[in-house]
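K.L.:
below is the structure, and that's it, no one-letter string:
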């Protein structure tokens, strides 16, 4: 069975498709695989961007989608595995890769070949897309803000700034109209040359600098887009933003807004733990009357 084709990189929230497989799951749930879908699934290998939710209408009967995950089946057995149970890297050869729409209800009469209408929860998609775009930008902003905190040369990000985010990030989580990034400021980071001595004192100043950078990018209303050369789920996709000092491009499998102006008001806060070994950055948006909802 060929890989699921996905249309979410282009911003699609609706589509028509054909049911390929219906898989029984625990707790009276079902996994529905279609030939194509606008739904963005949770990527178990880097679960920063939550799954799209919405509705499938199978043969005209609406069924709520309560989760959406990646499934994979090896060619030799064809047995479908979901999420963390997949033992290989996404895109591994000799495996088929699918978007699995998790639904509840009675699907006993649904069979491969049945037509299906797919509709993503648009408000949730807007919020997550805004949160993800802001998350991509704020990691560039923290790198620039902390550029003077290094006493040794280190790898740089796509803008040529010392890559604090790449060196220290432990967890990133996106939610509607916001995100949270957690960083470890341990011995290994200090050995690489990151100076933490004055970090606690300068934390409010640093947060203000990051917020100012983000606000400038939002006010400039810069184009944002996702490049997806083909529709297969496992295809390499990139996020792009035309920043004033040059277009940046980074690998990314999520959904995004189409311009920075859609992010609205940005507030960035930094919090350091009592030991000074863990830093968290929270980004909150007020976009089109909506606010961050962790």
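P.N.:
That came in fine, so what should we check first? Keep in mind it's a predicted model, so treat the numbers as computed, not measured.
K.L.:
C-alpha from now on. contacts and neighbour counts both.
P.N.:
Will do.
K.L.:
burial count for residue 89?
P.N.:
8 (other Cα atoms under 10 Å).
K.L.:
for it, give me its contacts.
P.N.:
For residue 89, the contacting residues are residue 45, by Cα atoms under 8 Å, 6 or more residues apart in numbering.
K.L.:
what about it, which SS state?
P.N.:
Put simply, residue 89 is coil when judged by DSSP: H, G, I helix; E, B strand; the rest coil.
K.L.:
from residue 261, how far off is it?
P.N.:
With distances taken as Cα to Cα, to the nearest Å, residue 89 is found 36 Å from residue 261.
K.L.:
what ranges do the helices span in the protein?
P.N.:
122-145, 164-168, 187-191, 199-219 (DSSP state H).
K.L.:
winner for burial among the ones you listed?
P.N.:
Greatest average neighbour count among these goes to helix 122-145 (a mean of 22), per mean count of other Cα atoms under 10 Å.
K.L.:
count of neighbours near the closest residue to residue 208 other than its chain neighbours?
P.N.:
Ranked by Cα to Cα, 6 or more residues apart in numbering and with sequence neighbours excluded, the top spatial neighbour of residue 208 is residue 268, at 7.4 Å. For residue 268, the neighbour count with other Cα under 10 Å is 22.
K.L.:
same thing with the one 5 residues further on?
P.N.:
The number of residues packed near residue 273 is 10, by other Cα under 10 Å.
K.L.:
quick check: it vs residue 140, distance?
P.N.:
As judged by Cα to Cα, residue 273 and residue 140 stand 23 Å apart.
K.L.:
same thing with residue 1?
P.N.:
40 Å.
K.L.:
what does residue 285 give?
P.N.:
Taking Cα to Cα, one finds residue 285 at 17 Å from residue 140.
K.L.:
the structure to be compared is supplied as follows:
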């Protein structure tokens, strides 16, 4: 009998194809879920689903099948039971449990525990998500910097990795990555005004702020610096950090579990749009273009 273990993740290491051994299978109405020892697939998080799952295929006994979904799972070691996505009943670090990457395929596939399978990620799609996600980080750091200068009337306790008042941390309601885009929604309520943000002036000056943010992003991209992911371990639940050098502004190291670009050189451009959504919500759309 195969020993169940946490999935070793490979998506941080520029790996898009990998052969691995199946360690668990679960049949559901959706199809067949399977877990391998290692995987190059990035799953969607059950806690903060801002980054979509990878697409791709798996070859089983010489037959190729599409991977229909890829989600975070947790296995109770005592029972061998696999819980997926919102059904996961525990937090990471719980004794007697391991977190895994769960791949969904059709019930028609002939898959068994201890099969050796070949997993292949759709690199083009993953790269587009990576550009969208890294662009979102770059955009919010630029927004923080622009607001820091003129739109806080008192010192905010939270600072971002470049030392600016962390508007993103205080105000972000949702964030969602798609291909070459990131969408962030910010709430400008009473609490934020009490902390010192001049919300009314911010909303009135959106055109000017947008221009300044885009100018800052252009300056940073011109550095053409590398971006790296630092992993504290091989498991899905081990901490991972996005690291980028922003020149005279400093080096950023922030926790992030998604996939990302390897260099600013991968962008032709990044452009931000800021829009109001009612009286107290701000939408930031970050669009990126791949350098050809």
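P.N.:
Great, that's in hand. As the structure is a prediction and not an experimental result, all values here were calculated from the model.
K.L.:
what residue of the second structure takes the place of the residue nearest to residue 208 of the first structure?
P.N.:
With TM-score structural alignment as the criterion, residue 268 of the first structure lines up with residue 272 in the second structure.
K.L.:
cool, residue 119 of the first structure as well?
P.N.:
In the second structure, residue 119 of the first structure lands on residue 120 (TM-score structural alignment).
K.L.:
can I get the helices of the first structure in CSV with distance to residue 178 of the first structure?
P.N.:
Listed next are those as CSV, based on distance: least, Cα to Cα, whole Å:
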stretch, distance to residue 178 of the first structure
helix 122-145, 4
helix 164-168, 17
helix 187-191, 26
helix 199-219, 13
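K.L.:
for residue 227 of the first structure, find the nearest of those helices.
P.N.:
For residue 227 of the first structure, the closest of those is helix 122-145, at 14.1 Å, according to Cα to Cα.
K.L.:
just give me how far that closest one sits from the chain centre.
P.N.:
Helix 122-145 of the first structure sits 9 Å away from the centroid of its parent chain (Cα atoms, centre = their mean, to the nearest Å).
K.L.:
grab the nearest non-local neighbour of the residue nearest the centre of the second structure.
P.N.:
Nearest residue to the geometric centre of the second structure (Cα atoms, centre = their mean): residue 258, 2.9 Å. Closest residue in space to residue 258 of the second structure, ignoring its immediate chain neighbours: residue 51 at 6.3 Å, by Cα to Cα, 6+ apart.
K.L.:
which ones are touching that neighbour?
P.N.:
Going by Cα under 8 Å, 6+ apart, residue 51 of the second structure touches 44, 45, 129, 133, 176, 177, 178, 258.
K.L.:
what distance do you get for the closest residue to the fourth one other than its chain neighbours to residue 45 of the second structure?
P.N.:
In other words, residue 133 of the second structure. Spatial nearest neighbour of residue 133 of the second structure, excluding adjacent residues (Cα to Cα, 6+ apart): residue 177 at 5.8 Å. Distance, residue 177 of the second structure to residue 45 of the second structure, by Cα to Cα: 12 Å.
K.L.:
looking at the two, which has the bigger crowd around it?
P.N.:
Set side by side, residue 177 of the second structure and residue 45 show more neighbours around residue 177, with 24 against 21, by other Cα under 10 Å.
K.L.:
hang on, that one packs against residue 129?
P.N.:
Yes. The pair residue 177 of the second structure / residue 129 is scored as a contact, 6.6 Å apart, by Cα atoms under 8 Å.
K.L.:
anything in contact with each of those two?
P.N.:
51, 52.
K.L.:
quick one: what's aligned to residue 5 of the first structure in the second structure?
P.N.:
Aligned partner of residue 5 of the first structure by TM-score structural alignment: residue 8.
K.L.:
report the separation between that match and residue 100 of the second structure.
P.N.:
Counting by Cα to Cα, the gap from residue 8 of the second structure to residue 100 of the second structure is 8 Å.
K.L.:
these two - which one has more neighbours?
P.N.:
residue 100 (30 against 18).
K.L.:
how close does the aligned partner of residue 184 of the first structure in the second structure get to residue 152 of the second structure?
P.N.:
Applying TM-score structural alignment, one finds that residue 184 of the first structure aligns to residue 187 in the second structure. For residue 187 of the second structure, the distance to residue 152 of the second structure equals 16 Å [Cα to Cα].
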